[in-house]
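can you look at this prediction? I've put the sequence above it.
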Amino acid sequence: MSAESQLRDQICLLAKSLFDRGLTGGSTGNISARTADGGLLVSPSGSCFGRLDPARLSRFDERANLIDGDKPTKEMPLHLAFYETRSTAGAVVHLHSCHSVALSMMPDVDADNFLPALTPYAIMKLGKVKLLPFFLPGDEAMGQAVKGLAGKRSAVMLANHGPVVASKDVEAACNAIEELEDTARLAMMTRGHAPRGLNDDQIQALVKKFNVEWDA
């Protein structure tokens, strides 16, 4: 089996895992990954994470031209913005996960640091998550907003919409976006109860030990 065939299968396997556990539903969410030749494999427009077909993934060349497969997700500008601004990006995942969307609607969240510091793992896997304003689905302005971050964030939260995470490969991106949703769930579960989160010294110790992008 070729490396690209393996990547196609991995994308579909991980997407189905996210779908089966309710992290995105219906035909929501999209996923992409770099191929060895610098191109991209992308989930098609209107596709369901629970039923992706490896043979029908949208295939782009290294210049972002569609060369094979079904019509890609309308959120391509969002994906391309991460690849263009983060040299380490090997995959991008976008979900409509409920708890992170719920947290994005709360009036007192910090737009520059969306997730509260409740556990070490969101800090380690995501750094600071930027909360972006609401955009219409498919609006190219989402991509422009990500480009405006100049590659300094690996994850953003689209208000009233869903999280987007870039990482070194598709497995790492899926793991990171799950951590984002889990932390948002903890935040909503403990909301109003004054939970004891990590203090500044603990956060900085994590940042130093795990080389986290944090001060940007």
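Arrived safely.

rest of the way, CA atoms for contacts and neighbours
Noted.

which residue is nearest the centroid of this protein?
Val165 (2.1 Å; CA atoms, centre = their mean).

excluding its backbone neighbours, what's nearest it?
Nearest non-adjacent residue to Val165, counting by CA to CA, 6 or more residues apart in numbering: Ala155, 4.3 Å away.

what's the burial count for the one you found?
Each residue near Ala155 was counted by other CA atoms under 10 Å, and the total is 28.

can you pull the contacts of it?
Residues near Ala155 by CA atoms under 8 Å, 6 or more residues apart in numbering: 126-130, 163-166.

again, only this time at 10 Å
For Ala155, the contact set (CA atoms under 10 Å, 6 or more residues apart in numbering) comprises 82, 92-94, 125-131, 146, 163-167, 173, 176-177, 180.

just those residues: which are in helices?
Under the assignment DSSP state H, those contribute 82, 125-126, 146, 173, 176-177, 180 to helices.

wait, which of those residues is closest to Cys98?
Leu180 (11.3 Å; CA to CA).

ok, now which ones touch that closest one?
Applying CA under 10 Å, 6+ apart to Leu180 gives the contacts 97, 99-100, 114-115, 121-123, 125-126, 129, 155-157, 163-165, 174.

hmm, back to that, gap between the residue nearest to Val165 and Gly69?
Distance check for Ala155 against Gly69: by CA to CA, to the nearest Å, it reads 27 Å.

tell me the buried residues in stretch 67-81?
When burial is assessed from 16 or more other CA atoms under 10 Å, stretch 67-81 yields the following buried residues: 69-81.

and that stretch, how far from the chain's centre?
15 Å (CA atoms, centre = their mean, to the nearest Å).

so for that stretch, first residue to last residue, what's the gap.
20 Å.

before we move on, the earlier item: drop anything exposed from the contacts of Ala155.
82, 92-94, 125-131, 146, 163-167, 173, 176-177, 180.

want to compare, so here's the second one:
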Amino acid sequence: MNENQLREQIVTMGRSLFDRGLTMGSSGNISVRTGDGWIMTPTNVCLGRLDPARLTRLDARGQHLDGDPPTKEAFLHLAMYEERPQDNAIVHLHSTHSVAVSCLPDVCEQDCIPPLTAYYVMRVGKLPLVPYHMPGDLALGDAVRGLAGRHSAVLLANHGPVVAGKNLEAAVYATEELEETAKLYLLLRGQNPRCLTQAQIDALQERYGKP
């Protein structure tokens, strides 16, 4: 895709996420890597009402080149891109069920959601919890950077998920899978659900690779 097509795709995906209640108000942000940097959704803009011509363009170091001012969470995307050269898109949402999981006091910090379904394992894999930081705190970027090389998705405590993918479609699909599995996890809490075994997980990763 050329840059104009990527801009249109960001607008389409942002509207889809907003229309289905996966993001609200001006929360959440999307970015896509280009040949010499990346483009992303600007600050204080609703994902349901994006203008492709006004998307933020940044260089490979995250410096603002043109378009509207970037979101204050641009550094989260930069941290993921630096650690995941194989990925070309990132989605960060404050989606309800994922945030709910991030607030639980007894969640496993190494893997917040158990392997309930094959598609969760295939698209998300293990989901580590990043300790709480105030929004905009640059130390949060360092915390994400320490995990991103081994995980395509992380869950920010009391905040929401950050998910990378080989392209925007893959990143959005993985984010949606994470949100639906978070919903399942909350529905099943206290029910001792049957999870995939390690052998089943290994077989999936052998056939489809790790996310």
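Alright, I've got the coordinates. The structure displayed is predicted, hence computed values, not measured ones.

and Leu58 of the second structure, what's its match in the first structure?
Using TM-score structural alignment as the criterion, Leu58 of the second structure maps onto Phe60 of the first structure.

helices of the first structure, residue ranges please.
Going by DSSP H, the first structure shows helices at 3-20, 76-85, 98-104, 120-126, 140-147, 170-189, 200-209.

let's have those in TSV, adding distance to Phe49 of the first structure.
TSV is the format used below for the helices of the first structure (distance: least, CA to CA, whole Å):
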stretch	distance to Phe49 of the first structure
helix 3-20	5
helix 76-85	16
helix 98-104	16
helix 120-126	23
helix 140-147	22
helix 170-189	13
helix 200-209	33
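
returning to what we had before: please pull up the equivalent of the residue nearest to Val165 of the first structure in the second structure.
Aligned partner of Ala155 of the first structure by TM-score structural alignment: Ala153.

just to revisit the earlier point, so who does the residue nearest to the centre of the first structure touch?
By CA under 10 Å, 6+ apart, the contact list for Val165 of the first structure reads 31, 79, 82, 89, 91-95, 126, 129, 153-157, 172-178, 180.

the match of Leu58 of the second structure touches Val42, doesn't it?
Yes: Phe60 of the first structure lies in contact with Val42 (CA atoms under 10 Å); the separation is 8.0 Å.

what do these two both touch?
Jointly contacting Phe60 of the first structure and Val42 under the rule CA under 10 Å, 6+ apart are 34, 66, 69, 72.

could I get the contacting residues of the third one?
Okay, so that is Gly69 of the first structure. So Gly69 of the first structure contacts 41-44, 54-60 (CA under 10 Å, 6+ apart).

quick check: end-to-end length of stretch 38-53 of the second structure?
Stretch 38-53 of the second structure end-to-end distance (CA to CA) = 14 Å.

please apply the same query to stretch 130-142 of the first structure.
Using CA to CA, one end of stretch 130-142 of the first structure lies 13 Å from the other.

the second structure: matching residues for that one?
Against the second structure, stretch 130-142 of the first structure falls on residues 128-140 (TM-score structural alignment).

contacts for the matching stretch?
In contact with stretch 128-140 of the second structure (CA under 10 Å, 6+ apart) are residues 71-76, 79, 101-103, 107-113, 141, 143-148, 150-161.

which of those are buried? Put it as a PyMOL command.
To isolate the buried members of those in PyMOL, using 16+ other CA under 10 Å:
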select buried, resi 71+73+74+75+76+79+101+102+103+109+112+113+141+143+144+145+147+148+151+152+153+154+155+156+157+158+159+160+161
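
name the residue in Phe60 and Val42 of the first structure with the higher neighbour count.
Shown here are Phe60 of the first structure and Val42; by other CA under 10 Å, Val42 has more neighbours (29 against 20).

need the counterpart of that one in the second structure.
Looking across to the second structure (by TM-score structural alignment), Val42 of the first structure lines up with Met40.

quick one: residues contacting its match.
Per CA under 10 Å, 6+ apart, neighbours of Met40 of the second structure: 7, 10, 29-33, 52, 54-58, 67-71, 74, 77, 89-91.

now do Pro52 of the second structure
So Pro52 of the second structure contacts 4-12, 40-41, 67 (CA under 10 Å, 6+ apart).

start and end of stretch 55-68 of the second structure, how far apart?
With CA to CA as the measure, stretch 55-68 of the second structure spans 6 Å from end to end.

over to stretch 46-65 of the first structure?
Note: stretch 46-65 of the first structure ends 20 Å apart using CA to CA.

Pro193 of the second structure contacts Thr117, correct?
No: shown here, Pro193 of the second structure and Thr117 do not form a contact pair, counting by CA under 10 Å, at 11.0 Å.

these two: who's more crowded?
More neighbours surround Thr117 than the other of Pro193 of the second structure and Thr117, with 15 against 12 (other CA under 10 Å).

residue contacts, that one?
Thr117 of the second structure is in contact with 177, 181, 184, 194-196, 201, counting by CA under 10 Å, 6+ apart.

cool, Leu17 of the second structure as well?
So, once contact is read as CA under 10 Å, 6+ apart, Leu17 of the second structure ends up touching 23-24, 28, 47-48, 93, 95, 172, 175-176.

how about Ala159 of the first structure?
Ala159 of the first structure neighbours (CA under 10 Å, 6+ apart): 100-106, 111, 131-135.

and what of Thr41 of the second structure?
7, 10-11, 14, 28-32, 47, 50-52, 54-57, 67-71, 74.

in strands, which of the residues you listed appear?
29-32, 56-57 (DSSP state E).
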